[in-house]
Structures are given as structure tokens and as C-alpha cells.
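Colleague: Have a look at this fold, sequence not included:
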């Protein structure tokens, strides 16, 4: 007797981790709904059998349209992979609050608002999995990445609350914490990095931050490492609350073991 096809919505599926996850799950027989703002970048996923939808995670009408379509066509989702997100960098003192608000709109508020829309049908069904893409930046922050880290810390806290709240309804909540992954993150933050270096007080530090990132991303893990971890969590009968994966992910474990003053000294030596 064949198992019924499982259905998953993956946000931010036009590139990087989202696309790699969609490709992997399609090959595993999932019905994949791939959502992102740039649908042309998902034509390859459509050819593999994915349902491709336009989604602006920050727009209430866009979120509602996607979820309404999914429930009408497929019913309750078996899984939601909240992958859409972005990063900006800069010292806390100089990074515009508007930039910080934009980070939270995508990485926290839009993500949770979408999750709120899919949960009622999962609850009625009595099962489902929500996977939230955090980062090792959700465990500790580094100079120049405070606001990005804050958005991931917030996601970690909300995921913990969701996991506790939804357990009674048979819904799993899992946090994935990648290290350095080859998703062009360092390229996508280049504009904010350049802006942060305009201030003479902070330029030396931010130049060291950029150098450290460039060196680290030379050994970044491929996006499929994260996709494989997501698949592992989805296939587990009882998934773990958190999964670390990728280059430098072990630093999240080391940070927990070291005294704060010692950890701070290591970071200051590297970056400031």
C-alpha cells in the first residue's frame, strides 16, 4: 500500500537553501509548493513538478492568497518550511532603525504571520511540521551583525513557544541553525557593509568583519547540506527541537561552553 503524497510549502524557494530543499523533497516524492517573489527563478522547480506561487512574505494579501490557494487545492499542509529571510549588517549605533524594522518584517513578523494562517488546518488534522530557518546567529551575535542576530534570536524564542503550545495538537516545530552556507549571503549584504564603512569611527571594525566573512565563506557548506538536514527533520518520527549544520556550526556549541569574557575576547581578537 503506497503512502499518500506529503505536501510542503517552502518559502524563499527561488534560490539557495529554499531551492535546494525544494529539489531534494521533489526527488523524495513530496508535493512541493515553492513560493517566492521571483517566480521566473523557480521555472526549474516547476519543470520538476513543483507548484510555483508568488509570495511577498511581508504583504498580508500575498500571504492570504497563497494559503487560501493551498487549502483549496491541497487541504492542510503536512509541512511548512519558513526559509524566506534576508540580512543587513552594521554597528548598532549607525544602522538605521528602518533597516532593522525591515529585517524583523521579513525574518520575524512576516514569517510568523504566514505560520498563523496555516496552523488552524494543521490543528484540525492533528499533525504537521513547522520548520523555521534560523542561524548560528540565533545562538550568538558578532560585531556588526547585532540586528540580524536579534531577528534570529526572536525567531528562536517564538519557535520555542510554538513548540510547547502546538505539541498538544500533534504539530512539531523545528529550528534549523545553519553555519556559513554558500547562499551569496556575503554578496547580498555588500551594500549595507559598504554603508557601514562610511563612518570613520566604525570603518576599521567593519573592514575586519568583511575580511573575516570573506575568509569564512571560502569554506562555506553547500545549500544541500541544510536541505538534507531539513529532510532528516521531516522524516523523523520525533524530530529534535534544533539541528545545527554547515561550516562553523560547531561554534554555537563552543560558545555555550566558554565563559562569556573568554568568548568575547576571541571575537574582539578576530574582528575589532
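Modeller: Sure, I can see it. Keep in mind that what you see is a predicted model, and the values were worked out from it rather than measured.
Colleague: drop to CA atoms for contacts and neighbour counts, all remaining ones
Modeller: Will do.
Colleague: what about the helices in the chain?
Modeller: Using DSSP state H, the helices of the chain run over 16-27, 43-47, 60-74, 97-104, 111-125, 146-166, 185-188, 190-196, 203-217, 223-235, 251-257, 260-271.
Colleague: With residue 82 as the reference, name the closest of these.
Modeller: helix 111-125 (6.5 Å; Cα to Cα).
Colleague: in the closest one, what's buried?
Modeller: Going by neighbour count (16 or more other Cα atoms under 10 Å), the buried part of helix 111-125 is 111, 112, 113, 114, 115, 118, 119, 121, 122, 123, 125.
Colleague: just checking, what packs against that helix?
Modeller: helix 60-74 (3 or more Cα pairs under 8 Å, 6 or more residues apart in numbering; DSSP states H and E).
Colleague: Okay, buried residues for the helix it packs on please.
Modeller: Buried residues in helix 60-74, counting neighbours by 16+ other Cα under 10 Å, are found at 62, 63, 64, 66, 67, 70.
Colleague: can you tell me which strand in this structure is longest?
Modeller: strand 171-178 (DSSP state E).
Colleague: Looking at the buried residues of helix 60-74, which is nearest residue 142?
Modeller: residue 63 (32.3 Å).
Colleague: Who are the contact partners of the closest one?
Modeller: Counting by Cα atoms under 8 Å, 6 or more residues apart in numbering, residue 63 touches 55, 56, 57, 114.
Colleague: The first one - how many residues pack around it?
Modeller: By the criterion of other Cα atoms under 10 Å, residue 55 has 24 neighbours.
Colleague: Distance check, it against residue 69.
Modeller: According to Cα to Cα, to the nearest Å, residue 55 stands 12 Å off from residue 69.
Colleague: Kindly report the same for the second one.
Modeller: For residue 56, the distance to residue 69 under the criterion Cα to Cα works out to 15 Å.
Colleague: go on, residue 45?
Modeller: 18 Å.
Colleague: what do you get for residue 23?
Modeller: To residue 69, residue 23 is 22 Å away according to Cα to Cα.
Colleague: another one to put next to it:
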């Protein structure tokens, strides 16, 4: 039997990089896509094919899917991992940056799904795994654009799960907490550029420090990317996957608090947590 094929977007670092390795170890023929192809060179040593993939480019996305389908037929698993966090006050972040945040985190994910669904539907099987975040259920000050995209992906995924079920295609949501990667540091730097010296500077410095602290390897709330990758692999290989997988240190606790606490109580608890994380 031929190995099943998997395409992982945003595979140059962190969760995407480790997921490509985990899926390959699980027996998949893996294609790893990202804009920074040089960062994926080590994946080649494990038999993973790397692709230049920009989820804001129609030509890039369409050619990547066409290449894989020409070689293997319908893609069995799509891991929509590409994304970034755009932070800053809604007042100060330019609308062009807000649109780019949605273009990468939502529209790119949607278009990649559109491209693989016809083949999956003809095959009567397939799995689309969307990487959101606990940020699709909770919120942060100065994170309106980022959390807006993650809330959107949660709703889109739930609707997609229902419409694709009759065609044998599963849709799964992965909800990581902070991971040991460069993501938090980059998001914090962007936040300070947007709002670090204006009327929101006090909040900005607290949130930026908290973001950076939870993405480092030594923090109590920092989860190795490999842990998330193993969860994604379980979702890809399970006979009947769960609809969503919260994963990472603190993920279940934070989501439980969100369900239990009234909004204003959660506001206070979460802001005090960020002040502690920021030191």
C-alpha cells in the first residue's frame, strides 16, 4: 500500500517543522511548505520534500497542490499551520496590516482547503487539520487582529466539518497554548513597533514581555513544539479524530476558566496573569 501523503504549511520553524518530522516518522510521504525554504533544508535529510509556499499567492498555493496531486493523487492530510501574530492597538495598527493578518491566517487557510477538497471528495476520504490556538477561545489586550483571525478559523472549521462529513472528509482543530518557538518574541516585537511608544505603551510593554516569556523554552507555560506536533500526528492518524485538541501547558486550565468565569472576572484574572508573566 502506498504511503499516505501530507502537506504541512508554515513548516520552516516551530510547530510546522516538527509536525513534518512527526508525520514522516508515522509513515506519511510529507511535503513541507513555507516561504523561507532555506530554513527547511534539514527536513530533506529525513526524506521530506520541501516546497516554496506562500499562502498569500494563488500561483504558489495552486502549483504546490498540483505538484503533489500529480505525483501521488489526492492529498490525504492537509495541515494548515501557516500564520503569524499581528499585535498592537486597533487604533494604531494600519488597516493594511489588519487585512494582511486575515489574508495569511484565514484566507490562506481557506484557499489551501479549497484546493485540496476536490481531490479528497473524489477519493471519499481526507483530513484537514487547522492550527488555531487557545487564542481562538480567549482574548488579549492589543490582540484584536490576531484573535479575530483565530476566532474566525474556529467558526470556519466547525462549519466546514459539517459540510464535508458526508464526503468522508474530517476537519480537526488544534488549539495550542504558548510554544517554545520564535513566535512569541516576533509577535512582541511587532507589538512594540505598533504601540510601544503611544497612548497604549504601558499595556504594550506588559503584553510584549508576557508573549516573549511564554514562548521561551524555560517558562512554565512554554510547551515544546514537538508536543504539539505529536498531537497533530495523533489527529492525522486516529480512526475517528476528535473535533478539537487543546494542547500545551496551561491550555486546559485557561479554557476551563474562560468557560466558568464571567467576562469581567476573566478580564481581571487574565490581565493579572500577564502582569506576573511580564515580571
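Modeller: Nice, I can see it. Keep in mind the model is a prediction, meaning the values are calculated, not measured.
Colleague: Out of the contacts of residue 63 of the first structure, flag the one nearest to residue 248 of the first structure.
Modeller: Nearest to residue 248 of the first structure among the contacts of residue 63 of the first structure, with distances taken as Cα to Cα, is residue 57, at 28.7 Å.
Colleague: List the contacts of stretch 231-246 of the first structure.
Modeller: 21, 24-25, 79, 129, 136, 163, 172-181, 220-222, 225-226, 229, 250.
Colleague: change it to 7 Å
Modeller: 173, 174, 175, 176, 177, 178, 179, 180, 181, 221, 225, 226 (Cα atoms under 7 Å, 6 or more residues apart in numbering).
Colleague: Neighbour count for those residues - can I get that in JSON lines?
Modeller: Shown next, in JSON lines, are the contacts of stretch 231-246 of the first structure (neighbours: other Cα atoms under 10 Å):
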{"residue": "173", "neighbour count": "26"}
{"residue": "174", "neighbour count": "26"}
{"residue": "175", "neighbour count": "25"}
{"residue": "176", "neighbour count": "25"}
{"residue": "177", "neighbour count": "25"}
{"residue": "178", "neighbour count": "26"}
{"residue": "179", "neighbour count": "23"}
{"residue": "180", "neighbour count": "24"}
{"residue": "181", "neighbour count": "26"}
{"residue": "221", "neighbour count": "19"}
{"residue": "225", "neighbour count": "17"}
{"residue": "226", "neighbour count": "26"}
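Colleague: Which pair in those has the greatest spatial separation?
Modeller: The widest separation within the contacts of stretch 231-246 of the first structure (Cα to Cα) is 24.3 Å, between 173 and 221.
Colleague: re the thing from before, go through the helices of the first structure and pick out the most buried.
Modeller: Between those, helix 16-27 has the highest mean count of neighbours, a mean of 22, where neighbours are mean count of other Cα atoms under 10 Å.
Colleague: Could you give the residue range in the second structure aligned to that helix?
Modeller: Under the alignment (TM-score structural alignment), helix 16-27 of the first structure falls on residues 14-25 in the second structure.
Colleague: and the gap between the residue nearest to residue 29 of the second structure when sequence neighbours are not counted and residue 28 of the second structure?
Modeller: Nearest non-adjacent residue to residue 29 of the second structure, counting by Cα to Cα, 6 or more residues apart in numbering: residue 5, 4.6 Å away. Applying Cα to Cα, the value for residue 5 of the second structure to residue 28 of the second structure is 5 Å.
Colleague: Ends of stretch 174-182 of the second structure, what's the gap?
Modeller: Stretch 174-182 of the second structure has its terminal residues 19 Å apart, counting by Cα to Cα.
Colleague: whereabouts in the first structure does that stretch align?
Modeller: Counting by TM-score structural alignment, stretch 174-182 of the second structure corresponds to residues 176-184.
Colleague: which residues touch residue 132 of the second structure?
Modeller: Here residue 132 of the second structure is in contact with 150, 153, 154, 173, 174, 175 (Cα under 7 Å, 6+ apart).
Colleague: what do we get in the second structure for residue 252 of the first structure?
Modeller: Using TM-score structural alignment, residue 252 of the first structure lines up with residue 255 in the second structure.
Colleague: Hmm, residue 249 and residue 136 of the first structure touching each other?
Modeller: Yes. Taking contacts as Cα atoms under 7 Å, residue 136 of the first structure lies within contact range of residue 249: 6.3 Å.
Colleague: Would you format the helices of the first structure as TSV with distance to residue 242 of the first structure included?
Modeller: Converted to TSV, these look like this (distance: least, Cα to Cα, whole Å):
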stretch	distance to residue 242 of the first structure
helix 16-27	17
helix 43-47	28
helix 60-74	26
helix 97-104	21
helix 111-125	18
helix 146-166	9
helix 185-188	22
helix 190-196	29
helix 203-217	23
helix 223-235	9
helix 251-257	12
helix 260-271	22
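Colleague: quick one: buried residues of stretch 127-141 of the second structure?
Modeller: 127-139, 141.
Colleague: Number of residues surrounding residue 33 of the first structure?
Modeller: Residue 33 of the first structure, neighbours per other Cα under 10 Å, totals 24.
Colleague: So it sits against residue 50, correct?
Modeller: Yes. Counting by Cα under 7 Å, residue 50 is a contact partner of residue 33 of the first structure at 5.7 Å.
Colleague: rewinding a little: ok, the equivalent of the residue nearest to residue 29 of the second structure over in the first structure - contacts?
Modeller: Counting by TM-score structural alignment, residue 5 of the second structure lines up with residue 7 in the first structure. For residue 7 of the first structure, the contact set (Cα under 7 Å, 6+ apart) comprises 30, 31, 32, 77, 78, 79.
Colleague: Residue 210 of the second structure - nearest residue in space that isn't next to it in sequence?
Modeller: In space, residue 210 of the second structure is closest to residue 278, 4.6 Å off (Cα to Cα, 6+ apart).
Colleague: outside of stretch 170-186 of the first structure, which residues touch it?
Modeller: 16, 126-136, 159, 162-163, 213, 217, 220-223, 226, 240-249.
Colleague: In strands only, show me the residues you listed.
Modeller: Per DSSP E, the subset of those in strands is 128, 129, 130, 131, 132, 133, 242, 243, 244, 245.
Colleague: Neighbours of the last one, how many?
Modeller: By that I understand residue 245 of the first structure. 23.
Colleague: which residue is nearest the middle of the second structure?
Modeller: residue 131 (3.5 Å; Cα atoms, centre = their mean).
Colleague: From residue 151 of the first structure, how far off is the equivalent of that residue over in the first structure?
Modeller: Aligned counterpart of residue 131 of the second structure in the first structure: residue 133 (TM-score structural alignment). Residue 133 of the first structure is 12 Å from residue 151 of the first structure, where distance means Cα to Cα.
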